[in-house]
Every structure is written in structure tokens, then in C-alpha cells.
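S.K.: I'll drop the sequence and a predicted model, then ask my questions.
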Amino acid sequence: MRGKRRRFWWLSLVLLAGLVSWGGLGPVVPAAGDMADDHMRRGIQLDDLTLEEKVGQLFLITIYSANLDDADRDLIADVLPGGVVLFPMNIVDAEQVTALTNALQTEAQAVGVGVPLLIAVDQEGGPVRRLKDGFSPFPSVQLVGGAGSRDDAWQVGVALGQELAAVGVNMNLAPVADLHRVESGGVPGQVLYRRTISSDPDLVGELAGGMVDGMGEAGVIGVLKHFPGHGAATQDSHNELPHVDLALEDVQRTSLRAFEGAFSSSARAVMTGHLWYPALDPAVTRPATMSPMVLGLLREGMGFDGVVITDAMDMGAILREYTLSGAVIAAINAGVDLVTFGPHVSAQDQRVVINSTIQAVRSGAIPMERLDEAVTRVLALRVAYGLTAWSALDVNETEQRLLLDAHHQALVAVAENAVTVLDNAQDLLPLDSENQRVAVIYPSTYSHILNACWGIDPDLMWYGYTYQPTSQDFAAVETLAQNAETVVIFVEDLHQNTTQLRLAESLPPERTVTVLLRSPFDWERLPEPLTTVVLTYDSIPATHVAACRVLYGVVPARGRLPMAVGPYPPGMGVQLPEEVGDW
């Protein structure tokens, strides 16, 4: 939450022997009692809710159809949830999602507590995009890191929020505020590969906060994740409980610093990660989600009094050691306000867990004061984002609300600021199309590359190769390169597209510009002679257009590495001026 900032010089973590101190900045937020008064003024009275209605508000449930079938309706009527998370099984296209969210809200209004559902989705951009068909292809947040601008992060957040709001989604389980570290994000297949903004905690905090502010501008709740930080984990919490063995001072200056910076934005929701930090909770091996020590740090040490949301509770880090009901009750007692079910929890198991939570309140295993505190925060979140009333969206106008053309242009502008020139030792950039013959070689499936470059240089020579290049492609590229003075080749995902790598290797290195379309870490697979390398951080139409505009000097090269790549440190990027010309 936003507000006057104050200095927290210490948080006493009660250990087996002694105290551990922690210092840093954090925002001041309204106390739970103040938020309750706020609800009263708006006609949302906690005392009017039954126990079952209060407990239901603490859960984001999972449904199993794309059209809200009878089984889903029965589940909503039985458990009166605070919200729903949409997974791929619920998603077809933009119009269908709009119809589904309309149906969800209508059903909740008929059987629930009279406040709209929180409808959430994972729409990080890049490798994690639940909403695809009919939506903008949002880039990996590494691109936001490459641009390095809070304004650009805000613009991406606005566009994300507008598209989610256009289909009735009001909560985005993003952005990732974990730091990039080689342990968890430097190799394909790792859980955070291409999902992190930067290795710089200050930059992560600034840009993640900017994205949350942008989404909020569109009336969508952005959720920072995965506190206290998944970046240093070497295990995947989907499978097991990661042990993050960092010293306390390392945690303070890295992961916690990033979240602390993001909390200076309008952020009112944070997701916990299922991972154990011995430095923060040394006495008990347990996930941060279930740790009073870690959530006490978040509340008291960092001043965050917004909503704490769990990562999906059906992940291996939880279920390998705990029953689902036991874990949920422990998480609520530790300070969690909103529990998320993942895609693998059956309707019946969801009923059992929620009923177990009701019984835990009745028996005193969960104090009523803790329940009321959590419900108060969840209701206050709706008030803060104007989600206390709902009206149906016109499914037939979904495409108009999505603003896809405007968002494409906005993403091009951000991508232009992110394109990073790693090296220009041969002085090949910007391309001199007036005095040199330029050849552009690209995967033929990406017509935006040819259209964008040809729009700048109508005289360019070009060749579109099949995604897995054939012998015919190699022969054609060789001939083209012999007739050009400068060659530009676009490639991506070289860890699996080895024939694309061989195609790049076949070109004369002293005359070749290699554009890595998706992962900056593809640099490490390039042969040493290919020294003129350009990064775009993702392979979407917006980055294809931006790459051509930077290559030809239509716009200056401004991007800088958000994390180390090979010998290049964070912040590296050859800054090239804009070429003077009539474009």
C-alpha cells in the first residue's frame, strides 16, 4: 500500500537463542481496524457475514470447465469462495473467457455474499501466458529489465491490465519479483528461466512496482511473487521444498531488498513461495507460506499490511510433507489471507479443505481474530481497486475492449528501448543501407521481421529459412551471403534449434550481425568469431519490429543487460545513436 514511508531498523526474529536484526525501508499501511471502518463506510460489514461466508472469502478455488458447468456451479454454491483462478483448462479464447467470467460473477452474486469474485490468472508474459488466443503476446519481463525504465514497466502493466479487465479478470498473479540468479534461471528448463526482470534488486523493485502501478491504473490487482524470493533456490517447489541456504545479510541485500523496493509502489498483494530460508526461520524446516517468522518479517519488519496470497497449495513442496487441510490451516495461522488452489485439487478435496478450515475456526484452532483480520484485508483489497460492484461485459465487444493495435504500438516502443547491442567490434551497426548491400536472413514463420526491415530498406536482400534449416536453406544462405556486404541473421532457442546455430556459424563472422530473438543466454552457444550480437529478449511481433528499427538506426540502441551474460556484466549495452534520415 502507498503511504508515508518510514524506516524499520529492526525486526526481532525469535530464535532458539538470541535475536536477529533486520533493517530497511517499508511503506506505512492502514491497520486492520482502519480497514474495517472503511468497509463500514461502504456498506460492507464484517459482522453481517456468516462463519462459512468469512472462510470462503479466504480461498481462490479451481473450476474444471471452460463454460461453468453444473459441477462448477455446485462447488461455488457449496464453498462461497472469495475468488477463482483460471488455468489452461478454463481458457479457449478472449470471447470465451469473457463469457466465463460473466457466468462466474453471476453465479457468485446469486449464491454468495454480495461482493464480486476475485478472478485471477497467471499472465506474466513470455514463457508464462495463460491468455493467448485473441490477446496480445506480452513479452518476457526480461525485456522490461532490458529497457530499464519504470515508465516502460508502467506502460506494460497498463496494457496487461487493460486486456485482463477487458475479459473480466481482475487479478494478475504477476509480476515475478524474484531476482535472476544462475541457480534458478540461467538454464533452459529451470523454473524461473526467462521469468525474472534482472539480477539487480533495486531495478527489480522499481520495475516490478511500476508494472503493479500500471495494472492498478486499469483496475487490476498485481500480485508480487514469490516472497521471500525464489531466485536463489536450486530446487523446484512444484516438486519439492527448496532449501535456500543464504546468510541473513545476503538475503537482506538481495531478495528482500527487491520486494522492499516493489512495496514502495501501490502494491497491495504479495504471493508467498513454498521454500525454506534457514536464515529467516532457523528453528523449523517449513515453507515460507506456513512460517510465522517469515510472514512476521513481511508484516512487522517490512511494513506490508496488504493481502498475503499463497502459491498453489497442491505443489510438491507442500504435499510431500503435509496434508492439504493441515497446510492450509497452518498457513492461515501464520498470517496468510488468501489461499490458492492449483489445477490438481479436485472439487471434493476443495470442499474438504474449506470445511476443515471452518471446523478449525469453530474449535479455536484458528482464532476468530485471525480469520477476521484476513477477511478484512481481502475485502479492503476489493475496495482499493473499485471491485465492490460488478456489471456484465458485452461478449460481442470483447475485441474492441482489448485495444490490441494500441498495445502492439506500446510494446514496440518498450521493445525499442530494450534491444541491446552486446558488441559492435566490427562497426557494422547501424546498418548502412545507402552504401552497402544488406542481407536479412530470418525464420520464414516470422513475417514481421521481413516486413519491418523491408519497410526501412526496400533494397535489402532477404531469405526466409525453414524453422529447422534444411540443406537447401544452407545453400541459399551461402549464396546470399556471398553477394552481401553485411549479413543479419535472426535465430532463437539455440539450445534446441541446433540447426539454426549451424546456419549462423556458416556465415562470415566479420560481416555478420546475429540477432538472438528470445533468450540472451543463447549468446553462450555462439562461436567466438560471431562478435556483433543483438538481443531482443523475446520473439513476438513487437520485438521483431523493434529489432529492425534499432539495426537500421531508425531509433537509437538504448538497451542494457539486466543480468550478466557470459563475460558481459549487468548494465552492458553498446549505445548507438539514431541515424539521420527520412524514415
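M.R.: Nice, thanks for sending it over.

S.K.: CA atoms for contacts and neighbours, from now on please.
M.R.: Will do.

S.K.: looking at it, residue 474 is touching residue 505, isn't it?
M.R.: No. Contact criterion Cα atoms under 8 Å: residue 474 and residue 505 do not qualify, at 10.7 Å.

S.K.: which residues touch the closest residue to residue 54 other than its chain neighbours?
M.R.: Nearest residue to residue 54 in three dimensions, chain neighbours excluded: residue 375, at 6.3 Å (Cα to Cα, 6 or more residues apart in numbering). Residues in contact with residue 375 (Cα atoms under 8 Å, 6 or more residues apart in numbering) are 46, 54-55, 57-58, 337.

S.K.: what does residue 168 give?
M.R.: Per Cα under 8 Å, 6+ apart, neighbours of residue 168: 97-98, 101-102, 119, 393.

S.K.: let's see 7 Å
M.R.: 98, 101 (Cα atoms under 7 Å, 6 or more residues apart in numbering).

S.K.: helix/strand/coil for it?
M.R.: Using DSSP: H, G, I helix; E, B strand; the rest coil, the secondary structure recorded for residue 168 is coil.

S.K.: in space, what's closest to residue 476 - neighbours in sequence excluded?
M.R.: residue 463 (7.7 Å).

S.K.: what separates that neighbour from residue 72, distance-wise?
M.R.: Going from residue 463 to residue 72 by Cα to Cα, to the nearest Å gives 51 Å.

S.K.: can you check residue 214 too?
M.R.: In terms of Cα to Cα, residue 214 sits 32 Å off from residue 72.

S.K.: so the two - more neighbours on which side?
M.R.: residue 214 (28 against 19; other Cα atoms under 10 Å).

S.K.: so where does that one fall, helix or strand?
M.R.: helix 201-217 (DSSP states H and E).

S.K.: list the helices and strands that helix packs on?
M.R.: helix 150-166, strand 221-222, helix 255-262 (3 or more Cα pairs under 7 Å, 6 or more residues apart in numbering; DSSP states H and E).

S.K.: what is the end-to-end distance of stretch 505-513?
M.R.: Stretch 505-513 end-to-end distance (Cα to Cα) = 11 Å.

S.K.: buried ones in that stretch?
M.R.: For stretch 505-513, a neighbour-count test (16 or more other Cα atoms under 10 Å) marks 505, 507-513 as buried.

S.K.: for comparison:
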Amino acid sequence: MPSHTRVRTALSLTAASLLLTCAVPAAGAAHPRDATARVPAASGPGHSDDATLRGRIMKTLRHMSLEEKVGQLFVTYVYGDSADTAAPADVAANRRLHGVDNARQLIEKYHVGGIVYFAWTNNLKNPQQVAALSDGIQHSAAHHRTPVPLTVATDQEHGVVYRLGPPATQFPGAMALGAGRDAGDARTTGLIGGRELRAVGVNQNYAPIADVNVDPANPVIGVRSFGEDPGLVASLAAAQIDGYEHAGVSATAKHFPGHGDTAVDSHTGLPVIDHSREEWERVDAPPFRAAIAAGVDSIMSAHIVVPSLDPSGEPATLSRPILTGLLREELGYDGVIVTDSLEMAGVRQKHTDAEIPVLALKAGADQLLMPPNTAVAYRAVLDAVADGELTEERIDASVYRILRMKFRQGLFENRYTNPSDVSALVGAPHHQAAAQAVSDRTTTLVRDDEDVLPLTPGNRRVLVTGWGATTTAALATALRDRGADTVERETGLSPTAARVEETARAARDQDLVVVATNKAGDHPEQRELVAALQSTGRPVIVIAVRDPYDIAALPGTRTYLATYSYAPVSLESAVRVLHGEIQPQGRLPVTIPGADGTGVLYPYGHGLTTAG
């Protein structure tokens, strides 16, 4: 039985999802998920394995040494654009981090179970290079004593967090999808995004965000979340998971037990979530329950303290009551639990780097992501088994789940990429068209008090200003394509007083001003810029290209759109709305509070249409 029958049935109730099944044709070889559909992988919560699958997993497990099994638990990064890279800077970085020169040596020395890709590690230059790197990594693993394929992972959330850039298809992010309210569109992002990832050899994606963003000041989640409504987040997360996993990529619901109500970034501190157990059940739990019902392959833990769930003060990543008691036993999840990065400050407050991986395993984690020192972490787990702090049976339980995920993906049958898929799928025209269509359903018109929109032909001279050189250039280009005579003045996150004055002076010579803002509430200089532009008497259109909350920090704004994303498709959609080519269909997936953080400036669900 296919692994996601229940979710597919639910989604098929909407016409949009039925169309999506036909609108994104397959290219190249059969999808890995389809090829292994004979293996039952999910039955309600958790996973149930038939005798054939169990036998294959146990046969592999019996052939593995303890060192190989411990290596399977680790997922880390490695510098370089090939498995055997000899670039001096990459070699030096790898030696500092791992004591090896390249990915091949890392796999040989530590038997790691997975590699995670980043641009800053020089892994992601172009699709052909990424596919070759993936194949080189898998080739290295294939020549081991026990040739277990690797999980190759990345964070391709879309919107403001993505790793594989153009020419790969860029979708708007989660909050934009929340504004669109369409589960079919969420599934499309997973299906297309997953097919392009799998084409370049990425088989595990650390997405979607299942956190419910109920704190507008959240510094780490924000627009990465689908919104503030648990039901909306649950339905869209489940739909996106369904898309990813049908594309042959393991989705990852994150960050359990819920990172949406915090003003502290767990990269730099240890957040404490003060939700009661009842609040957790009502607000944070529904998306994770939906993810489990959807058969999600992996769930990522959060480096957050939730006293109502575990009063010990340990972050969830190191909490047995949360990972085992709550996620495994109460929610019935038996898939892979992957930690958030073990380099982050949120998990390193109370314990050493040798203690943390052992504590995470004791809590119930399976994959240990990005330990700060691979040698220290690897040796610590081996020593814990030798000392009896961890049993080999405990290691086997995690390795079993990891192997099951790899078998379900079809990696043991075919771990390599198909060159024809790289050219046929990555950035394919029909993928780009689908991304634009999705984006066109997400733009939200929050305010248009003077009925400026749609723009009339008389608005020929336009100043495009605000945050982001790429953003302002994209907006200016789209406006020029429609006949405008544009002037660009990019001002950055925190423009100086001189830059504000210069930009306002330029605005006086124009018919219209379009200004892009990005987290204006955190950057008062953007408020000064918008106020100066408004003082010129020219019509000013504000486009919030990240947080929709910006308008609370911009008093006097008369025309305001939210795109939730500065992806090119999102900016194109905004200009289409400006010109009346499409109606703004997005509705706020969050409440916008007043400037002081209290009251309601614009309610959840608010959204205007234009007169065009």
C-alpha cells in the first residue's frame, strides 16, 4: 500500500489538488517513492514494516560493525564542491572541523550516515555540480565494508530560507502559502521542490516548518511558518510533506515540540516556551500530529525549554519526557528524529560537546546533526556504549529507523542521480510557471486608502527604493517591462540620514514611489525613510517583502502590500497586483498588532481587492 494514501485521499477532495496531480508531469525515470510503493511504510501514526522490509533492514544491520552503526547516527557538513576536492581553503576547513581533507575521507573515517549541504561550504554552485557531488558521496559510501547509502540533506524551505538557488525553481515561502490558504499549492511546492532536489541527489529536506508563529516578535521563525492558526499550519504542512515524499525526498517537520512562541533565537540563546500543557495541545501539537498522520519520514527537535512538558530545564533535544514520552509514546511517532544543529547555542548551555550527543540519544533522537567536533562526538558515543551508559540495542533502534528511511526512498536500489533529470527537471519551464501561479495567489493587499491601485497609465516616472539591491532591481525591471521610467535607490536595512534625505530628494522628481521594507520594526531607519518619502506628497506604495507586521512600524502608510517573501516570483506577483493584471487573493495568515505590540491593527484573514 502506498505510504501516504490517507493524506492523498484528504487532499483529493479539493479540485486544486486533483489538477496538481496532472499538472506536474514526471520526467526521466520513475520516482523513487513510486518504485518502492510495494513496501508499506506508514499506517496511521508511526510506521509499520512488513516482513520483507524488516528482513532487509535486519540483514544490513547484522553486517554492520558498532563503529559503522554509530557513524550512521551522524549527519554533518563538509567543505568542497566534489567528494575528492583539493581546493586549499576547503581542505584547511575540513581538517579543522573533521581532521580529514574531503567528503570521501570523512565517510571512510567516521562512516557518517548523512551529509548536509550549504552554500557557505561550497557545496552548491550549480545543479550539475551538486549532482556530481552527491554521486561522489554515494560512490564513496558504496565502497565501504557495509555499503549503506547516505542521506543527503539541506534546508530548502523556499521563501527567505533556501539553499539551492536559481536556476532551481524558487517558490514563495510558508507564510505566503498561508496567505494563499491552498493545500494544493502547498503540495505543489513540495512535489516540484522535491523532484528538483532529488534530481541533484538531495534525498532529505529539512522542511516544512510545523511551528505556529503566534509571536510577531519571533526572531527565528516568522515568515518561515505558515501562520498563527494551528489548523491552517497543520493542513499546509501535511500537504507539503505529501508532495516532498511523493517526489522521493524525506520531509522533516520542525521544530518539535514547537518554536513559534519565542522572542529568543535558539541559534544564540536558549528559549523558554511558557505554554501550559493545554496550550501546547491546542496551539503547537496539531501540525505535528498532522505530519505524523501524513507519514512524515523525519521530525526535527528544537533547542527550547518547555517547563510544562519537562520541568527539568533541559532543551527538548535532550529531553526524554519530550522526545520519547511525548513524541514517541503519546503521539505514536516511530520515524526518524533528527536533532537541530548541535552547534547551536540553545543546546550547549549546560553540557559539554561530548555529553550532548549521548544525552540526545538517551532522550530518543536518531540522527545527530552537525556536532561541533565530529571526532569528539563520535568517540563519545562509542565510549558510552563501552561504558554501558548506552546499550548497543539502543544504537540499533536508531540505526533501524535510519535504514528504514533509506530503504523506503529506494536508495539501496538506486542511490545515484540521473543526468537527464538534472537538465529536464531543475528549473524546468513548467515548474517555473507553477511557482508563479502559486505566488500569484498569495500577495495580500492590506491597505489602499486612496485607491491608488491599480496604477493608471499616467504613473510613468517611478522611484523604486528600500531594502535589497536584488529586490529593488527586480521590482524596477518588472515596472520597466510595463512601460515605467524607473529610478533605483537601494537603501539597505538601516539607511543613514544622508541616504534618507538623498532618496526623498529623488522622490520629488517622480510620479510615484515604490519602497520595499524588510523587518521595519527592527530597523527604525526604515520608518524614517518611509516618513521622508511620504512627506514629498508623492503617492508611496509600501511593499513588505518579508514580515507582514512592518505596517505597524510605518504610521501614515496609505497603500501597503505584503508578499512574505523576496523570491523573484513574489516580486513579480506584487507588480502584477500594482498594475491590475491579477487581483490580490492573499489573506493575512497572522494578526498584525499595533505598534506597541498590543491590540489588533489588522485581523487574521484580512485582505483587500482592487477596483480594477
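M.R.: Structure's in. What do you need? Nothing here was measured: the structure is a model prediction, and the numbers come from that model.

S.K.: could I get the TM-score for this pair?
M.R.: The TM-score (TM-score structural alignment, normalised by the length of structure 1) is 0.83; 535 aligned residues with a Cα RMSD of 2.9 Å.

S.K.: if we can go back for a sec, and the helix holding residue 214 of structure 1 against structure 2, how far off on average?
M.R.: For helix 201-217 of structure 1, the mean deviation from structure 2 after alignment is 1.5 Å (mean Cα distance after the TM-score superposition for structure 1).

S.K.: what comes into contact with that helix?
M.R.: 150, 153-158, 160-161, 175, 177, 179, 197-198, 221-222, 254-255, 257-263, 265-267.

S.K.: quick one: that helix aligns where in structure 2?
M.R.: With TM-score structural alignment applied, helix 201-217 of structure 1 matches the range 230-246 in structure 2.

S.K.: quick check: buried residues in the matching stretch?
M.R.: Here stretch 230-246 of structure 2 shows 230-246 as buried, counting by 16+ other Cα under 10 Å.

S.K.: residue 64 of structure 2 -> structure 1?
M.R.: Under TM-score structural alignment, residue 64 of structure 2 pairs with residue 49 in structure 1.

S.K.: look up how far residue 388 of structure 1 lies from that match.
M.R.: Distance from residue 49 of structure 1 to residue 388 of structure 1, by Cα to Cα: 15 Å.

S.K.: what do we get in structure 2 for residue 441 of structure 1?
M.R.: Per TM-score structural alignment, residue 441 of structure 1 is aligned with residue 463.

S.K.: what strand or helix carries its match?
M.R.: strand 461-466.

S.K.: again, but for residue 16 of structure 2
M.R.: helix 15-23.

S.K.: matching residues in structure 1 for that helix?
M.R.: Under TM-score structural alignment, there's no match for helix 15-23 of structure 2.

S.K.: what angle separates that helix from helix 230-246?
M.R.: 10 degrees (axes from the mean of the first three to the mean of the last three Cα atoms, to 10 degrees).

S.K.: helix 15-23 of structure 2 packs against which elements?
M.R.: helix 183-199.

S.K.: residues of the helix it packs on that come out buried?
M.R.: 183-199.

S.K.: so the helix or strand that comes right after it aligns onto which residues of structure 1?
M.R.: As assigned by DSSP H and E, the chain's next helix or strand after helix 183-199 of structure 2 is strand 204-205. Matched against structure 1 by TM-score structural alignment, strand 204-205 of structure 2 falls on residues 171-172.

S.K.: average offset of the matching stretch relative to structure 2?
M.R.: Looks like 1.0 Å for stretch 171-172 of structure 1 (mean Cα distance after the TM-score superposition for structure 1).

S.K.: residue nearest the centroid of structure 2?
M.R.: The centroid of structure 2 falls nearest to residue 157 when counting by Cα atoms, centre = their mean (2.4 Å).

S.K.: aligned to that residue, what sits in structure 1?
M.R.: Match for residue 157 of structure 2 (TM-score structural alignment): residue 124.

S.K.: assumed its match was part of a strand.
M.R.: Yes. Read with three-state DSSP, residue 124 of structure 1 is one of the residues of a strand.

S.K.: wait, what's in contact with the closest residue to it other than its chain neighbours?
M.R.: Closest residue to residue 124 of structure 1 apart from its sequence neighbours, by Cα to Cα, 6+ apart: residue 174 at 5.3 Å. Counting by Cα under 7 Å, 6+ apart, residue 174 of structure 1 makes contact with 122-124, 222-225.

S.K.: mind checking which of the helices and strands packed on helix 201-217 of structure 1 is nearest residue 530 of structure 1?
M.R.: Minimum separation from residue 530 of structure 1 across those (Cα to Cα) falls at helix 150-166, 30.7 Å.

S.K.: now, which of the buried residues of stretch 505-513 of structure 1 sits nearest residue 273 of structure 1?
M.R.: Of the buried residues of stretch 505-513 of structure 1, the one sitting nearest to residue 273 of structure 1 (Cα to Cα) turns out to be residue 513, at 40.6 Å.

S.K.: does the closest one belong to a helix or a strand, and which?
M.R.: Going by DSSP H and E, residue 513 of structure 1 is in strand 512-516.

S.K.: post-alignment, that strand versus structure 2, mean distance?
M.R.: Counting by mean Cα distance after the TM-score superposition for structure 1, strand 512-516 of structure 1 comes out at 3.1 Å.

S.K.: map residue 429 of structure 1 onto structure 2.
M.R.: Under TM-score structural alignment, residue 429 of structure 1 pairs with residue 453 in structure 2.

S.K.: again with residue 101 of structure 1
M.R.: Checking TM-score structural alignment: residue 101 of structure 1 goes with residue 134.

S.K.: so how far is the host helix or strand of its match from its chain's centroid?
M.R.: Using DSSP H and E, residue 134 of structure 2 sits in helix 127-142. In terms of Cα atoms, centre = their mean, to the nearest Å, the centre of helix 127-142 of structure 2 is found 23 Å from the chain centre.

S.K.: got the buried residues for that helix?
M.R.: 127-128, 130-142.

S.K.: for that helix, name the packing helices and strands.
M.R.: Against helix 127-142 of structure 2 (3+ Cα pairs under 7 Å, 6+ apart) you get helix 103-110.

S.K.: now the helix it packs on against helix 127-142, angle please.
M.R.: Going by the same axes, to 10 degrees, helix 103-110 of structure 2 makes 30 degrees with helix 127-142.

S.K.: which other residues reach helix 103-110 of structure 2?
M.R.: 71, 78, 83-84, 100, 137, 140-141.

S.K.: next: stretch 176-187 of structure 2.
M.R.: With Cα under 7 Å, 6+ apart, stretch 176-187 of structure 2 has contacts from 16-17, 20, 226-227, 235-236, 239-240, 242-243, 438, 441-442, 563-564, 585-589.
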